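Colleague: Prediction below, plus the sequence it came from.
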Amino acid sequence: MAILRESNADTLPVYEGNSFIANISYEDLIDFLNQLDNGKNIYFHKLNFDLGTVLIKTRDKKLKPKKISTILVRVAVIAFTILGFAWFSFNNNKIEWPAAFRNETKVVNSKSIVPGSNKATLTLANGETISLSGSQTGIVINGSNITYSDGTRIEAGNEHNSSTSQFNDLKLSTPSGGQYQATLADGTKVWLNAKSSLKFNLSFANSAQRKVELNGEAYFEVTKNARQPFIVIASKQQTEVLGTHFNISSYADERGIKTTLSEGSIKVSSLAVQPNQHDNGVILKPGQQSTFIVDKPIEIDQIDADDAIAWKDGKFAFRKEPLESIMRKLARWYDVEIVYQDPEISKQILGGSFTRSEEISSVLTTLELTGDVHFKIQGKKVVVAK
């Protein structure tokens, strides 16, 4: 993401990381912002932007004559030579700011809703469920033992349930507002997103394949083993790998199953074919995302894989995404219910990035500045209105 750094000069330098891209004048920036949908939204022309939106977050300060006022602005936009704005500061006390810069929108917040955290349960073969520690980040399969990431052993509730056989068929589950990690017996690392579950065995030693079952979303870093393919079953989709990094999102309330490859190569195929048919599947290359819908050809799109796996690194990355899709992701992470006063609102296309550690009110306040949308928090419910 580009950074427009603080400067006292007439022009402001734009950087991508540490690389200089271009200068933009203060006046040009204001002209740019003033023509965005008549000042109602921070848009220039939706088709010209990769992110499709400019996000702005202001810090309240009174303007004083002949005094410097700093306004922190958070911008995510890609247009022409400017690859994007993040946080930037600049000085001036005479400019008439566009309406979108004024702190005129505010999320109606009746109660603070905190972000998700490390929460999960481990279900054993006999049905016993163990609540995992929220102070730990994940579990590790180590021989016949299951430990937390720091080496602390996880014991079954009853002594007779602690035998190895009870751990042969395991299920790691996260609730809404939860996340957890698992290192499987072969060294494969799995990051489990909110409202998801992963079924797996204690050991893959006596199997021709390393097979797991996913419901929800997970990111995999698979240990290479050419003699023992790693198979992920997600509903009616099968993903086969030898060793690679990829993400699968298979939530029931989303449009199809999305599989994104960040490294290596994977094969995605259907399990829903008729007995007299054969599905050869599709091979994904890094940076590609497949969309699987039963009874339809698998679609392949070229995307920024970092956006699809941003959640693993504690971020939200929304790129030209319908509001309805954005709100579903927020609902799973913050464990809230979303209610639309008008279903048409959900079709708005927005974008931007946030950290998952932010309170939902902060995220919603920023989203309000990207389009004709307003939010009201009522307990564990978020009402979306124009």
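Modeller: Everything's here; your move.

Colleague: make it CA atoms for all contacts and neighbour counts henceforth
Modeller: Will do.

Colleague: Show the subsequent helix or strand relative to the longest strand along the chain.
Modeller: Identified as the longest strand of the chain according to DSSP state E is strand 210-221. Downstream of strand 210-221, the next assigned helix or strand under DSSP states H and E is strand 230-234.

Colleague: just the angle between the next helix or strand after that following strand and strand 210-221, please?
Modeller: Per DSSP H and E, the first helix or strand lying C-terminal to strand 230-234 is strand 237-241. Per axes from the mean of the first three to the mean of the last three Cα atoms, to 10 degrees, the angle that strand 237-241 makes with strand 210-221 is 80 degrees.

Colleague: Name the residues that touch strand 237-241?
Modeller: 222, 229-233, 257, 265-272, 292 (Cα atoms under 8 Å, 6 or more residues apart in numbering).

Colleague: Looking at the residues you listed, which is nearest Gly243?
Modeller: Val222 (4.8 Å; Cα to Cα).

Colleague: try it against this one:
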Amino acid sequence: MTVPSNRNRLQKLARNYLKGKLTVSEQQEFDEWFLSEDAEETILEIGLTPLEHKRLMLARIHSEAGIVRQEARRRWLWPRIAAAASVIIILSYGAFLLFPGKPVKKQAAHAIQDIAPGGNKAILTLANGEKVQLNGTKNGFIAQQGGVTIAKREDGQLSYTGGQAAAASGELFNTVETPRGGKYQLTLADGTIAILDAASSIHYPVAFNGDQRSVQITGQVYFEVVHDARRPFKVSVKGQVIEDLGTKFNINAYDDEPVIRTTLVEGSIGLKTSSQYIILKPGQQAVNSTGNPVTNVVAVDIEDALAWKNDNFLFNNEPLESIMRKISRWYDVDIQYQKGFNLKESYLGGLTRYSNVSQVLKMLEITGEVRFEIDGKTIRVMQKKRNNI
């Protein structure tokens, strides 16, 4: 491979491009080279730093995939990237969006086959034990229990309307469960909205009686609770109870995650454990390790915590092992790691969750010291070969 004769000029254009400082004429000159067939090779030879090279290579992948950048968001993110020494992926949530339906021209190099993203699917278990596949059920009436009508709305969501009390024989409970690769939204009898991520569940009464409203969850669930000062809303999960009077919050309590994260979006919630009672403010997150009596409160970016709800992946200096757990749940795949692979390497990036898995893996592969193989419903994670860089 020969060094291009205009090496210094291309280096200057590339760096100004990454800074967003190209003039109109320079942009035209840059595009003519950057979109050419030999650009991928010459990028290696124009004297960029490793970080600049990764950013430019990722930008080329976005161009080929039809991904568009929003400059304002990109400028906001780069200072955070510069401060993260272990960052490998440079791709910001909200900065890179896929055009729906636009085909990807370049697939992951090691993909034997592609895997489509998850979607709107769940199983409803009625009080009598009957199971209903919600993604295969027609819109309209499903059942009536305890004076409450259970229906699937035109937007595909589940709703409970009607009577204010359960059957005389006692409270009746339903359960909604999402499989791996599933997501689902339902409206409870009091009007509270619950959105379930993949591999999650919520167990709840068909109508709320008494002086409180209580549900139990697993996995990850986002709530928008209807205000009722007389009847607080309580969520039980793994020995914790989250209580609120009318607010928006997210709970991440997967069994395969090392901590439980409760994030407050709006309003106020109280979190009770065996040894603590904590009041959260908007923008705060309660973090509790399994078996640890101490719950820590940290300030977080709400956009990060709600990325899944907004149908995006968002990795903010996140270990690859954590990223692959998300990929496993959403694409319903198993993950295998090469012996000795560094699972703690951190990544910063994001992409719509409605991308095929090859697009997610391609960006990880191009910008990091990692490569992947897809074999049926298994993704193998391996160290990148040096001659692939």
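Modeller: Yep, that arrived. Computed from a predicted model, the values in this text were never measured in an experiment.

Colleague: before we move on, back to that, how big is the angle separating the longest strand of the first structure from strand 230-234?
Modeller: Using the same axes, to 10 degrees: strand 210-221 of the first structure against strand 230-234 is 90 degrees.

Colleague: Run through who's touching strand 210-221 of the first structure.
Modeller: Under the contact criterion Cα under 8 Å, 6+ apart, strand 210-221 of the first structure has outside partners 188-201, 204, 228-235, 243-252, 309, 312.

Colleague: With respect to Val373 of the first structure, which of the contacts of strand 237-241 of the first structure is nearest?
Modeller: Of the contacts of strand 237-241 of the first structure, the one sitting nearest to Val373 of the first structure (Cα to Cα) turns out to be Ile257, at 28.3 Å.

Colleague: The closest one and Trp87 of the first structure, how far apart?
Modeller: Distance check for Ile257 of the first structure against Trp87 of the first structure: by Cα to Cα, to the nearest Å, it reads 34 Å.

Colleague: Of the two, give the one with the bigger neighbour count.
Modeller: Taking other Cα atoms under 10 Å, Ile257 of the first structure and Trp87 do not tie; Ile257 has more neighbours (24 against 19).

Colleague: Hmm, Tyr251 and that one touching each other?
Modeller: Yes: with contact defined as Cα atoms under 8 Å, Ile257 of the first structure counts as touching Tyr251 (7.3 Å).

Colleague: For Arg230 of the second structure, which non-adjacent residue is closest in space?
Modeller: Asp211 (6.6 Å; Cα to Cα, 6 or more residues apart in numbering).

Colleague: Trace that neighbour over to the first structure, please.
Modeller: Alignment note (TM-score structural alignment): Asp211 of the second structure maps to Ala208 of the first structure.

Colleague: cool, Lys326 of the second structure as well?
Modeller: The equivalent of Lys326 of the second structure in the first structure is Lys329 (alignment by TM-score structural alignment).

Colleague: any idea which helix or strand carries that match?
Modeller: helix 323-334.

Colleague: need the helices for the second structure, in chain order.
Modeller: With DSSP state H, the ranges of helices along the second structure come out as 7-19, 24-34, 39-42, 50-65, 71-82, 302-305, 320-331, 357-367.

Colleague: List of residues touching the second one?
Modeller: Outside helix 24-34 of the second structure, the residues within contact range by Cα under 8 Å, 6+ apart are Leu10, Leu13, Ala14, Tyr17, Ala39, Arg60.

Colleague: now the angle between helix 50-65 and that helix, please.
Modeller: Using the same axes, to 10 degrees: helix 24-34 of the second structure against helix 50-65 is 80 degrees.

Colleague: Could you do the first one as well?
Modeller: Helix 7-19 of the second structure and helix 50-65 meet at an angle of 70 degrees, taking the same axes, to 10 degrees as the criterion.

Colleague: residues near the equivalent of Val382 of the first structure over in the second structure, how many?
Modeller: Aligned by TM-score structural alignment, Val382 of the first structure pairs with Ile379 of the second structure. If you count neighbours by other Cα under 10 Å, Ile379 of the second structure ends up with 21.
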